[in-house]
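Visitor: The sequence and its predicted three-dimensional model are supplied below.
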Amino acid sequence: MQQAPAKDRIQLVDALRGFALLGIFLANILIFSGWEFLTDAGRAALADASAIDWQHRFHKFFVDGKFYTLFSMLFGAGFALQLERLTQRGADGLRIYRRRVLILLGIGLVHQWLIWDGDILVLYALMGLILPAFHRLSDRALLAWSALLIFAVPIAGVLTVNAAGWPPDAGLLALSERVAVALGAVNPQDGVTWLRRTDFDGWFSWVMSGPIYSWGIRLMSWRIFKVLGIMLLGMWIGRRVASGSLLNDRRLLWRVLAGGLLIGVPANVAYTYGKQWQTDWPSLIGTVPLALAYAAAFALAWPRAQRVLGIFSFPGRMALTNYLTQSIICILVFYGFGLGQVGYWPPAAFYTFALAVFLVQLLLSRWWLRHHAQGPMEALWRRGTYSGRVTRAAAPG
């Protein structure tokens, strides 16, 4: 069977990354817009019951957890592909990779503590530093570790924590509230009123206490283990892409699609009922399979729909720049020190806004990449990674 050209394989990865970036924005817009913080009465004042129900089911079924799964998978695949390329050049691939991830960690820390507390880059970087410990494992061992961390550890952890009555967030949510109050927050339970404040103390108390809260949520949801497991699965995928044996294996892709839908659809339908969260069994069981079905469907459609799906490759090649820009745009629009729109928009409005911003980013990314090899943040990231006499020779041209 003829292998897909390397250029096509890389464009597919970029396009899938761009698609995942859109999905992550659709997930994050609930936080930026304040919808996630509104009471039932507050939501009812903005939208009728059918619109609220539509938003809930759309988010739970299609969005929640699926796109950070895709992004984590692509991070692991990128590690495997980068290591393969650098090793072929005779470079110290692991050293360069660690340097790259440490720079990402620095970018994430600035983003998390000065721009938006919901940052995901820090978690990706920290888990990325662990990936080299697994890179010598066989494909079978990678898949076993992946399944263990994605399914077994979270399910066992939830059952154990619930049975023992332990605080799943390790007390971080309470600590976040104490920090917020100490820094000037009046009512930490009312996120919308808090974000509407125009004074410096309001913003400072939010941005300083927010990362503590976010890490508490990640502990509660067992996301840390799941992200590492998904990255390991991505490493396996990256190996197969590098060898040209994945994208041509349409039988495997159809099996992933069918299996992902068979498990993911009923589980996520169940997830849309009631106020369930990521620690409830429908999410624990169904999120990753449905995300893998998205990826398999994307890869299967690629040969015939490349002209359409390929447009996602432009924002995908500038994912870091676009991700950070989304945060800056949204806090300027929604936070009190900006336009103060938090808590005022119904679902139709904030979803339309997210799609419009992404469309502008797509067009700007396409224009930028006509004149530059990389996005601004990607170029800065690359410059830091390949600076110095030891690594400069290994930098791709």
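Guide: That came in fine, so what should we check first? Numbers count the residues shown, from 1 in each chain.

Visitor: from here on, contacts and neighbour counts on C-alpha atoms
Guide: Noted.

Visitor: Could you list the residues in contact with the helix or strand hosting residue 382?
Guide: Assigned by DSSP states H and E, residue 382 belongs to helix 376-385. For helix 376-385, contacts defined as Cα atoms under 8 Å, 6 or more residues apart in numbering pick out 96, 99-100, 103-104, 318, 320-321, 391.

Visitor: Quick check: buried residues in it?
Guide: Under the neighbour-count criterion of 16 or more other Cα atoms under 10 Å, helix 376-385 has 377-378, 381-382, 385 buried.

Visitor: ok, then the element right after it?
Guide: Next along from helix 376-385, by DSSP H and E: helix 389-392.

Visitor: Give me the buried positions along stretch 60-73.
Guide: 60-73.

Visitor: Can you lay out the contacts of helix 376-385 as JSON lines showing secondary structure?
Guide: Formatted as JSON lines, the contacts of helix 376-385 follow (DSSP: H, G, I helix; E, B strand; the rest coil):
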{"residue": "96", "secondary structure": "helix"}
{"residue": "99", "secondary structure": "helix"}
{"residue": "100", "secondary structure": "helix"}
{"residue": "103", "secondary structure": "helix"}
{"residue": "104", "secondary structure": "helix"}
{"residue": "318", "secondary structure": "coil"}
{"residue": "320", "secondary structure": "helix"}
{"residue": "321", "secondary structure": "helix"}
{"residue": "391", "secondary structure": "helix"}
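
Visitor: Alongside the first one, take a look at this:
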Amino acid sequence: MTDLNSATEDRRMVPVADRLVVIDTLRAIALFGVIVMNLTAMVMIFKAEAVMAAAGPVDMGVGLFELVFLQGKARSSFAFLFGVGFGILMLRAQARGAGFEGFYLRRVFILLVIGLCNLAFLYWGDILIVYALLGMVLLLFRNAGQKTLFTLGLTMVLVPPLLIGAAEAIIGGPLPNLAGVGPTASQAAFDALLPAYAGGDYWAFVAANLRYYLMHNLTETSYVAMYDLGVLGLFMLGLWTARKGVFENIERHRSLLRRIAAIALPVGLVISVVQAT
């Protein structure tokens, strides 16, 4: 009976009293940023030229704000917080003497199913599938040391963009795709999206979503691989942060957070402004 009760307890949601408000708040802010950027992408992907032609000074200002303060930040924050959540769940399970691996795998499997449903039935630009699959990979690092997590995570976040930039400069163009699928296949799948969205056949809409998701990923394999490495790196940094107990005792780690902010904020702001302009 003890094992059964423990398994039932593991599947319950975390009580409100045990939740960390700061993490929930950061998730909400990150989710808002993801929503804003996705709404922009949904409009711009089909009507970019028309939108830019009609944009006034206020529109351009809002667009610049999005590029500097939201582009890439919201999804990066979400990935980092995924790793934090993983770490907190694992540490609490260990403190209770409860099993973690099976409980966690059930959660990421459900996340994978939700992502597949989102991809097929709502919008091809899904990220939950990536989170679920890389979340399974993260499980392999649950016993890694703090130094390993920090070093490997930071390397995965920082090195891929540098490699992409260097490789593009050397070859004088975009990276070759590794799956052997030409860009025309992805373009054809993209061109089929809008007619499917505007038509009345829902299953044609589903098929168009699935086709473009597949063709896009097969065409952009080099970039997808680099992006996925960055996401996994953020997961690891989140796990490292959870183990340090940063969010459970902000005051104790205030000096660490200030040091990180003193370096990351100005560097990130400069990079964002350069990219936006």
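Guide: In hand now; what should we look at? Everything numeric here is computed off the predicted structure, so don't read it as measured data.

Visitor: re earlier: just among the contacts of helix 376-385 of structure 1, which is most surrounded?
Guide: residue 318 (25 neighbours; other Cα atoms under 10 Å).

Visitor: List the ones among the buried residues of stretch 60-73 of structure 1 that fall in helices.
Guide: When DSSP state H defines the helices, the subset of these inside them is 66-73.

Visitor: nearest to residue 290 of structure 1, of the residues you listed?
Guide: Checking these against residue 290 of structure 1 with Cα to Cα, the nearest one is residue 66 at 7.0 Å.

Visitor: What are the buried residues along the helix or strand hosting residue 223 of structure 2?
Guide: For residue 223 of structure 2, the element it lies in under DSSP H and E is helix 221-244. Of all the residues in helix 221-244 of structure 2, those buried under the rule 16+ other Cα under 10 Å are 221-223, 226-243.

Visitor: what's that helix in contact with?
Guide: 76, 79-88, 91, 130, 134-135, 138, 146, 149-150, 152-158, 160-161, 164, 175-179, 217, 247.

Visitor: what about 7 Å?
Guide: Applying Cα atoms under 7 Å, 6 or more residues apart in numbering, the set of residues contacting helix 221-244 of structure 2 from outside is 79-84, 86-88, 134, 146, 149-150, 152-154, 156-157, 160, 175-179, 217.

Visitor: Derive a ChimeraX selection command for the buried subset of those residues.
Guide: Those of the contacts of helix 221-244 of structure 2 that count as buried under 16+ other Cα under 10 Å are selected in ChimeraX with:
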select :79,80,81,82,83,84,86,87,88,134,146,149,150,152,153,154,156,157,160,175,176,177,217
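
Visitor: So which of the contacts of helix 221-244 of structure 2 sit within helices?
Guide: Filtering those for helices - DSSP H - leaves 79-84, 86-88, 134, 146, 149-150, 152-154, 156-157, 160, 217.

Visitor: Go through the contacts of helix 376-385 of structure 1 and name the one nearest residue 368 of structure 1.
Guide: residue 318 (9.4 Å).

Visitor: The closest one matches what in structure 2?
Guide: Alignment note (TM-score structural alignment): residue 318 of structure 1 has no counterpart in structure 2.

Visitor: which one is residue 124 of structure 2 nearest to, not counting chain neighbours?
Guide: Distances taken as Cα to Cα, 6 or more residues apart in numbering place residue 209 nearest to residue 124 of structure 2, at 5.0 Å, with adjacent residues excluded.
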